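Engineer: only geometry, no sequence info:
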């Protein structure tokens, strides 16, 4: 007669892939929070602590600082690309979503300064690539004669200028400053909202 183990005697199932997916999601969420406050140079150890995992777990998912930053910032850029791809979306709507991300995250502002401030020199490859994707999404909606449709670099220089104005203790304060900067540049911006999934 074979003994069937009772529920209490069974070994718990190995969560392997589920645990890995949960850890990755927790790391990205923690990095998003820390980067929003401190920018892209925040210590990776702080991200691991906030996620409730060890640094070894962080490095299993993300081999370096660039990989963590890319995973976090990819979502911001994806939303801007997604709204730019909506039928009938105009530059005003795309700038509204862009401005929302500017008011939310110091890390996103750092990304937009990667190329916009005349860069290229010393700019990490991931930041440059993501910045270029933002520029393409915006440029696709610029009508002729728009204030941002001037010289080749004007668009991202203007975005970097607005990013520089996005300072203050609250999101509302940062939003007011961003909208004031756009207004001073003669640019209309739609509602400052995230893209709804």
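Structural biologist: Nice, I can see it. The structure displayed is predicted, hence computed values, not measured ones. Numbers count the residues shown, from 1 in each chain.
Engineer: okay, CA-based contacts and neighbour counts for the rest of this
Structural biologist: Noted.
Engineer: biggest helix in this structure, by residue count?
Structural biologist: Scanning the chain for the longest helix, with DSSP state H as the assignment, gives helix 16-38.
Engineer: from the chain's centroid, how far away is that one?
Structural biologist: Distance of helix 16-38 from the chain centroid (CA atoms, centre = their mean, to the nearest Å) equals 14 Å.
Engineer: buried ones in it?
Structural biologist: Of all the residues in helix 16-38, those buried under the rule 16 or more other CA atoms under 10 Å are 23-24, 26-36.
Engineer: ok, residue 167 - contacts?
Structural biologist: Listed by CA atoms under 8 Å, 6 or more residues apart in numbering, the contact partners of residue 167 are 173-174, 177.
Engineer: of the residues you listed, keep whichever come out buried.
Structural biologist: Buried subset of the contacts of residue 167 (neighbour count, 16+ other CA under 10 Å): 174, 177.
Engineer: one step back: list of residues touching the longest helix of the chain?
Structural biologist: So helix 16-38 is contacted by 41-42, 46-48, 50-53, 57-58, 61, 68-69, 71-72, 104-108 (CA under 8 Å, 6+ apart).
Engineer: which residues of the protein fall in helices?
Structural biologist: Taking DSSP H as the criterion, the chain carries its helices at 16-38, 44-51, 55-61, 65-85, 91-104, 106-116, 125-139, 154-165, 171-184.
Engineer: I'd like those as JSON lines, with distance to residue 146 appended.
Structural biologist: Shown next, in JSON lines, are those (distance: least, CA to CA, whole Å):
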{"stretch": "helix 16-38", "distance to residue 146": "31"}
{"stretch": "helix 44-51", "distance to residue 146": "41"}
{"stretch": "helix 55-61", "distance to residue 146": "43"}
{"stretch": "helix 65-85", "distance to residue 146": "17"}
{"stretch": "helix 91-104", "distance to residue 146": "9"}
{"stretch": "helix 106-116", "distance to residue 146": "18"}
{"stretch": "helix 125-139", "distance to residue 146": "11"}
{"stretch": "helix 154-165", "distance to residue 146": "10"}
{"stretch": "helix 171-184", "distance to residue 146": "13"}
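Engineer: another one to put next to it:
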């Protein structure tokens, strides 16, 4: 059977790299939602469906399940870094962004528990690197004499303690528990929401 070509005015435009970037962003956003609902073991086909693309497009951007998870975690960390670098940023605001990510992602919580190199925990190097980036972003905003700056490890111990409190079947319950944990630590937290530029 011979296919007739469409006239130029009826052919969809090839958007090339723009479509690729848009598809990747849609896949990361879809993965965040699917992981929040079903955990990291959710089928990759569910992520592709939610993003509105075929599985072939997913595999073009991400060769395996780990690559999808790393992309989502990387975006979480980037949001925290952008929030910390924003004009007028303060620790409470950035802790609000961090807390939003904690309540949205169990995988992100595990990254925040990454221990130092050589630890027997078996935590992958990428998780340790992401955890250190979060620490650097927060540490830059710590005022002198802040309770989380008393000892070198206090900041990430507090983050880990709050992460441990982030439990519950709904995002609202997890947020309520996270805010209670920060309050018990005597730390002010701004609005719990994603960073928007």
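Structural biologist: Arrived safely, thanks for sending. Since this is a predicted model, take the numbers as computed values, not measurements.
Engineer: tm score of chain vs chain?
Structural biologist: Once the chains are overlaid, their TM-score stands at 0.80 when taken by TM-score structural alignment, normalised by the length of the first structure; 192 aligned residues with a CA RMSD of 2.9 Å.
Engineer: okay, now residue 90 of the second structure: neighbour count?
Structural biologist: When neighbours are defined as other CA atoms under 10 Å, residue 90 of the second structure has 19 of them.
Engineer: ugh, wrong one, I meant residue 124 of the first structure
Structural biologist: Look at residue 124 of the first structure: counted by other CA under 10 Å, it has 12 neighbours.
Engineer: and it, how close does it get to residue 26 of the first structure?
Structural biologist: In this structure, residue 124 of the first structure and residue 26 of the first structure are 24 Å apart, going by CA to CA, to the nearest Å.
Engineer: circling back to that earlier point, closest one to residue 197 of the first structure among the helices of the first structure?
Structural biologist: Closest to residue 197 of the first structure of the helices of the first structure is helix 65-85 (CA to CA; 9.0 Å).
Engineer: find me the equivalent region of that closest one in the second structure.
Structural biologist: The alignment of helix 65-85 of the first structure onto the second structure (TM-score structural alignment) spans residues 65-85.
Engineer: that stretch vs the first structure, mean deviation?
Structural biologist: Superposing on the first structure and averaging over aligned pairs (mean CA distance after the TM-score superposition for the first structure), stretch 65-85 of the second structure comes out at 1.7 Å.
Engineer: near residue 169 of the first structure, how many other residues are there?
Structural biologist: Neighbour count for residue 169 of the first structure, taken as other CA under 10 Å: 7.
Engineer: what's the closest of the helices of the first structure to residue 194 of the first structure?
Structural biologist: Using CA to CA, the nearest of these to residue 194 of the first structure is helix 91-104, at 5.4 Å.
Engineer: the closest one to helix 65-85, inter-axis angle?
Structural biologist: Using axes from the mean of the first three to the mean of the last three CA atoms, to 10 degrees, the inter-axis angle of helix 91-104 of the first structure relative to helix 65-85 is 150 degrees.
Engineer: what residues does helix 91-104 of the first structure touch?
Structural biologist: For helix 91-104 of the first structure, the external contacting residues (CA under 8 Å, 6+ apart) are 36, 76, 79-80, 83-84, 108-109, 138, 141-142, 163, 166, 171, 174-175, 178, 188-195.
Engineer: now do stretch 60-80 of the second structure
Structural biologist: 24, 28-29, 31-32, 40, 44, 94, 97-98, 101, 107-108, 130, 133-134, 137, 194-195.
Engineer: 7 Å instead, please
Structural biologist: Residues from elsewhere that reach stretch 60-80 of the second structure (CA atoms under 7 Å, 6 or more residues apart in numbering): 24, 28, 32, 94, 97-98, 101, 108, 130, 134, 195.
Engineer: go on, stretch 40-47 of the first structure?
Structural biologist: Stretch 40-47 of the first structure is contacted from outside by 27, 30-31, 34-35, 55, 69, 107, using CA under 7 Å, 6+ apart.
Engineer: mind doing that once more with 10 Å?
Structural biologist: Applying CA atoms under 10 Å, 6 or more residues apart in numbering, the contact partners of stretch 40-47 of the first structure are 26-36, 50-56, 58-59, 64-66, 68-69, 73, 105-111.
Engineer: that stretch: which residues count as buried?
Structural biologist: 40, 42, 44, 47.
Engineer: out of the buried residues of helix 16-38 of the first structure, who's nearest residue 158 of the first structure?
Structural biologist: Nearest to residue 158 of the first structure among the buried residues of helix 16-38 of the first structure, with distances taken as CA to CA, is residue 36, at 21.4 Å.
Engineer: please point out which of the contacts of residue 167 of the first structure the second structure shares.
Structural biologist: Retained contacts for those in the second structure, judged by both residues aligned by TM-score structural alignment, their matches' CA atoms under 8 Å, are 173-174, 177.
Engineer: nothing else from me, thank you.
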